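> Return atomic coordinates for the entry below.
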Amino acid sequence: MSINILIVDDSAIMRSMIKKTIYRSNVEVGEIYEAGNGREGLEMLEKSKPDLLFIDVNMPVMDGMEMLEIIRNKPETSDLPVLIVSTESNKQRISRINEHNAGFVHKPFTPEKLREKILSVLGVLD
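This is a model prediction of the structure:
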């Protein structure tokens, strides 16, 4: 089963790095969509209907935590698998991420670590 993914990060370079790492992780990928902030991410979410979201925390216009809260409060996206990616290791923020039923990936990450996190949030045993 291939998965469609939406990557939301304000850095085009980081989006590219995440995309390359996903391809190297040996996860079967369909389409990969991209957005530069939370607001664009919500718009792209409506158009693309991905199976998994990668969301950066710190972004302009709408940050990743705001986007995550909106997603979790909508019935049609409340259980959508989400991985929050960040260089930040704030325990309080990670706790909030966990409360919103999302996974957390600390930047930088390896293809192996990313595969593990993707399969975990998708509920797939490897």
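> alpha carbons only for contacts and neighbour counts from here, please
Will do.
> In contact with the residue nearest the centre of the chain, which residues?
The structure's the chain has its C-alpha centroid closest to residue 54; by C-alpha atoms, centre = their mean the separation is 1.3 Å. Listed by C-alpha atoms under 8 Å, 6 or more residues apart in numbering, the contact set of residue 54 reads 5-8, 82-85.
> Of the residues you listed, which belong to strands?
Residues of those located in strands (DSSP state E): 5-8, 82-85.
> Mind putting these into TSV with distance to residue 66?
Shown next, in TSV, are these (distance: C-alpha to C-alpha, whole Å):
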residue	distance to residue 66
5	19
6	16
7	15
8	12
82	13
83	14
84	12
85	14
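> Quick check: of the residues you listed, which lies closest to residue 93?
residue 84 (10.5 Å; C-alpha to C-alpha).
> Here is a second sequence; please produce its structure as well for comparison:
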Amino acid sequence: MSMKVLAVDDSRTMRDMIRMALMPAGIEVHLAEDGVHGIEVLDGLSPDAIITDINMPRMDGFGFIDAVRDQEEHRATPILVLTTESAPELKMRAREAGATGWIVKPFDPAKLVKALQMVAG
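Sure, this is the predicted structure:
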């Protein structure tokens, strides 16, 4: 299955880890360094799913999710939050904003691929 994913994270190392986890599974990965950049990259892109961190400069993950959901063409695009945060109130806030799922870092590459296939497949 061919899949296109946008990954938004302010850590270059984490973006590289996400790309290295997904590319062997045949997933086309587009990267952005924060929410503002993520919205710019999203323009003209039709990803099958989006992965976003929460704690980022300029626009955090919650603002990014809100901005994505404000766009008609991306209202139904699955969004996985990939973060070091695990507080239940943050998970609830992300769900209310429109996140599809939540994965805590560090992540297992195979589980990330499986989660993407489940939400976007």
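> What's the TM-score once they're superposed?
The TM-score (TM-score structural alignment, normalised by the length of structure 2) is 0.90; 120 aligned residues with a C-alpha RMSD of 1.5 Å.
> can you give me the helices for structure 2?
With DSSP state H as the criterion, structure 2 has helices at 12-22, 35-42, 61-69, 88-97, 109-120.
> average distance between the first one and structure 1?
What that stands for is helix 12-22 of structure 2. Averaged over the aligned pairs, helix 12-22 of structure 2 sits 0.9 Å from structure 1 after superposition, using mean C-alpha distance after the TM-score superposition for structure 1.
> and what of the shortest one?
In the superposition with structure 1, the aligned residues lie an average of 0.3 Å away from helix 35-42 of structure 2, counting by mean C-alpha distance after the TM-score superposition for structure 1.
> Can you tell me what the residue nearest to the centre of structure 1 aligns to in structure 2?
Using TM-score structural alignment, the partner of residue 54 of structure 1 in structure 2 is residue 51.
> repeat for residue 108 of structure 1
If you follow residue 108 of structure 1 across to structure 2 using TM-score structural alignment, you land on residue 106.
> Just give the nearest non-adjacent residue to its match, would you?
Counting by C-alpha to C-alpha, 6 or more residues apart in numbering, residue 84 is the residue found nearest to residue 106 of structure 2 once chain neighbours are left out, at 7.3 Å.
> Tell me, how many residues neighbour whatever residue of structure 1 lines up with the one you found?
Under the alignment (TM-score structural alignment), residue 84 of structure 2 pairs with residue 87 of structure 1. By other C-alpha atoms under 10 Å, the residues close to residue 87 of structure 1 number 12.
> pretty sure residue 87 of structure 1 contacts residue 107?
Yes - counting by C-alpha atoms under 8 Å, residue 107 is a contact partner of residue 87 of structure 1 at 4.8 Å.
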